[in-house]
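Student: pasting a predicted model and its sequence here:
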Amino acid sequence: MSANPFQVEPGPVLSKRSLNRALLERQMLIQRKQMSALEAIEHLVGLQAQAPNPPYIGLWARLADFQQAELSKLIQSRQAVRIALMRSTIHLVSSRDCLALRPLLQPVLERGLRGSYGKHLTAIDQEALSAAGRALVEERPRTFQEISALLAEDERWRDLDPSAIANIVRTHIPLVQVPPRGLWGESGQAAHTSAETWLGTGLSVDCSVDSSIETIIERYLAAFGPATVQDMQAWSGLTKLNGVISLMRPRLRIFRDEHGKEVFDLPDAPLPDPDAPISAKFMAEFDNALLSHADRSRIISEDDRKRVFTINGIIRSTFLIDGFVQGMWKITKERDTATLVIDPFRPLSKKDKTELAAEGVNLLTFAAGEFAVHNIRINEPLS
């Protein structure tokens, strides 16, 4: 029987280590880059940012000579903003990406709203509620508590769950968190206004950013690839991307992973030596390098994922040994002393401990420079 002329030949196989090294190179985690914070934020298509400080740690891990003031200035000058985007989670992105990405990711937010508050949405005029919410936040920035309380004064929404009110507004109005939220070391509740008011322009008007889904996928691959369609969907929250990839196939490289799944990549994207040595690296909470694939085994094992990803949505700070998550870390502060506490999941070699201690000194200098005394404690393995 003759071969089927339309059969797609299986692509070359990429091992887990090959995928790991490619991810780390594109995430700027093999070697720190000489790049501005704004350029890095755009290359990474944003940084997940539920908490204010993790994006600073994430950029410190990736950029040479990065200091907190650089990112704080971007936020204060409105060149970078905090807004719900991929996976309906708060991301720190450039103002250009805010304008371009939010309309394309609107279906993700709407699906999340239906999943969480479906029973509360029946018979609600969401358009009217959102318009009233927009008027409030464009009058002045407001917290979700303020938004819900003020809108509940209207008899139309008096009996609604306050969290449903806030999330309806959050879904239909592109809300950005205004400073001091997002500035290094600042605390307090997030106050919101509309992206249009904050940035002085409407969504999708910045023609210097191509806002097509295909371009988003290309940018994802440049920062997180190679990847399966399922990976792309896990990162973005978008669904039904198989059709888009079918159109893109002629201009993509196609590989297979160790399980036989198709893995797509840009034709000129780097694929480092899978055995290239990588020094120890500290990762921020909520780091997208751990969150942006359906199959996360290229950087963290399933057993370790269960330790790092908590049931209440916290993604703990981790460290990498040979490019893979091997434990967690935190900084405790008492009086004039800051202590970096390192909790390995399994025994570390002397070389690993030496590398962690050396990089730990740099981490403490960056994250706790105001403390007079710095200590590093490596605990016994958790298993």
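Tutor: Looks like it came in fine.
Student: CA only for contacts and neighbour counts going forward, please
Tutor: Will do.
Student: mind listing the strands for this protein?
Tutor: Counting by DSSP state E, the chain has strands at residues 47-48, 80-84, 90-94, 175-177, 192-194, 253-256, 262-265, 281-283, 318-321, 324-334, 337-344, 373-378.
Student: residue 100: which of the ones you listed is closest?
Tutor: Nearest of those to residue 100, taken as C-alpha to C-alpha: strand 90-94 at 9.9 Å.
Student: adding another structure so you can compare the two:
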Amino acid sequence: MPEVLDARALNRATLARQLLLDRADLPVLDAVTHLCGLQAQEPQEPFVGLWSRLRAFDPAALSDLLTGRRVVRTHLMRRTVHLVTSDDLLAWRTRHDAMLRQRVLGVYRTELDGVDLGELAAAGRAVMADGEPRSMPELARAVAGRWPEPGVRALGEMLVAALIPMVQLPPRGVWRVKAGVRNVPVSSWLGREPDPPAPDGDPVGETLVRRYLAAYGPAATADLRAWSGLAGLPAAVAAIRDELVSFRDERGRELLDLPGAPRPDPDTPAPVRFLPAFDNAILGYHDRGRIIDDEHRGLSVAGERVVLVDGRVSATWTVRDGVVATTPLRKFTRAEEAAVAGEERKLTAFLSGGDDQPTA
């Protein structure tokens, strides 16, 4: 019988994979690669996500990667904006195309009824061929004369989030810079189109399974779907199953993992960690019980920033007058209060430009 991993064992495994058990001595690019990207709907949130995961994190390093075209902001997993490496975007985007179209249609099916998506894509590409960055409404208005019925929002969402692989240009997403969304095709920004589909099998899907388990495992196939938004990965899982090890959770679900991946002792102490809005350490699972209680699950999709205490969501946090402030979701011990207060001070210093960098 496969070994059963309880919620605490899964929690500590998640923290280790997500670089939240011990801050990592990794270059920023390597961290973004390991995490398979960071949720980036809110442009400044990835900086907090990396501050909580890396020792002596310098936000300028991430800004430089954005302006240097090594990382990009784009619609990808779950049709949400992610910060991913340019290499991963080029390798993964085509595998996500069908999912992206279906998710936009799930919202705008009525509005887009009768619109030939191939023709719409061609029209949008023709507009963007001049190399000029455009906002979603600007691109939609440029083609709306041919398709007046759907409306600007539906046309724009389909073009920018699905039909044309796009990136959001800096300074959007640069540290402490507020900027609107300006889109250009991936081919313009990175110099080539995303990789075409493989002629045989699903090598990209197999890579996604391995990479997901390295950053999120042990996990069920439902968790993999919840993270990626992709429904068509069972064949990829089946193709590499011989490489994987199997466990069960307390509900009897099969959990898959990489053989040598970290699975710390459940009694390993977990430090206080502040997570940004929509962090994938929570959203990257179908069953989020390993890190957040059911009664607080709504926080994870409401954009609340949360605090992990003993590895679990135990408070929310905001910034008031430049100072980080927490609101507990349960009663803390004195030791927990002290640990939270200490991390509050460090995060306040980081956000205000101070030199107080975390080392543990």
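Tutor: That came through fine. All values derive from a computational prediction rather than experimental measurement.
Student: give me the TM-score for this pair.
Tutor: After superposition, the two chains reach a TM-score (TM-score structural alignment, normalised by the length of structure 2) of 0.93; 350 aligned residues with a C-alpha RMSD of 1.8 Å.
Student: hmm, back to that, same list (the strands of structure 1) but as a markdown table, adding distance to residue 275 of structure 1 and mean neighbour count.
Tutor: Shown next, in a markdown table, are the strands of structure 1 (distance: least, C-alpha to C-alpha, whole Å; neighbours: other C-alpha atoms under 10 Å):
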| stretch | distance to residue 275 of structure 1 | mean neighbour count |
| --- | --- | --- |
| strand 47-48 | 28 | 26 |
| strand 80-84 | 36 | 27 |
| strand 90-94 | 32 | 25 |
| strand 175-177 | 42 | 25 |
| strand 192-194 | 46 | 25 |
| strand 253-256 | 19 | 19 |
| strand 262-265 | 20 | 22 |
| strand 281-283 | 17 | 24 |
| strand 318-321 | 13 | 21 |
| strand 324-334 | 13 | 18 |
| strand 337-344 | 22 | 20 |
| strand 373-378 | 27 | 16 |
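Student: need the ones you listed in TSV with distance to residue 296 of structure 1, can you?
Tutor: Below are those laid out as TSV (distance: least, C-alpha to C-alpha, whole Å):
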stretch	distance to residue 296 of structure 1
strand 47-48	16
strand 80-84	23
strand 90-94	20
strand 175-177	29
strand 192-194	33
strand 253-256	16
strand 262-265	14
strand 281-283	15
strand 318-321	14
strand 324-334	10
strand 337-344	19
strand 373-378	26
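Student: nearest to residue 299 of structure 1, out of those strands?
Tutor: strand 324-334 (4.7 Å).
Student: now that closest one and strand 337-344, what's the angle there?
Tutor: 160 degrees (axes from the mean of the first three to the mean of the last three C-alpha atoms, to 10 degrees).
Student: quick revisit: please name whichever of the strands of structure 1 is nearest to residue 227 of structure 1.
Tutor: Residue 227 of structure 1 lies closest to strand 262-265 among these, at 4.9 Å (C-alpha to C-alpha).
Student: residues in structure 2 aligned with that closest one?
Tutor: Mapping strand 262-265 of structure 1 onto structure 2 (TM-score structural alignment) gives residues 254-257.
Student: chain center to that stretch: distance?
Tutor: Offset of stretch 254-257 of structure 2 from its chain centre (C-alpha atoms, centre = their mean, to the nearest Å): 21 Å.
Student: do the same with stretch 149-169 of structure 2
Tutor: 20 Å.
Student: check which residues of that stretch are buried.
Tutor: By 16 or more other C-alpha atoms under 10 Å, the buried positions in stretch 149-169 of structure 2 come out as 150, 152, 154-169.
Student: ends of it, how far apart?
Tutor: 29 Å (C-alpha to C-alpha, to the nearest Å).
Student: mind listing residues that contact that stretch?
Tutor: For stretch 149-169 of structure 2, the surrounding residues in contact (C-alpha atoms under 8 Å, 6 or more residues apart in numbering) are 72-75, 79, 93, 97, 100-101, 104-105, 108, 111-112, 117, 120-121, 124-125, 133, 136-137, 139-141, 144, 181-186, 189, 194.
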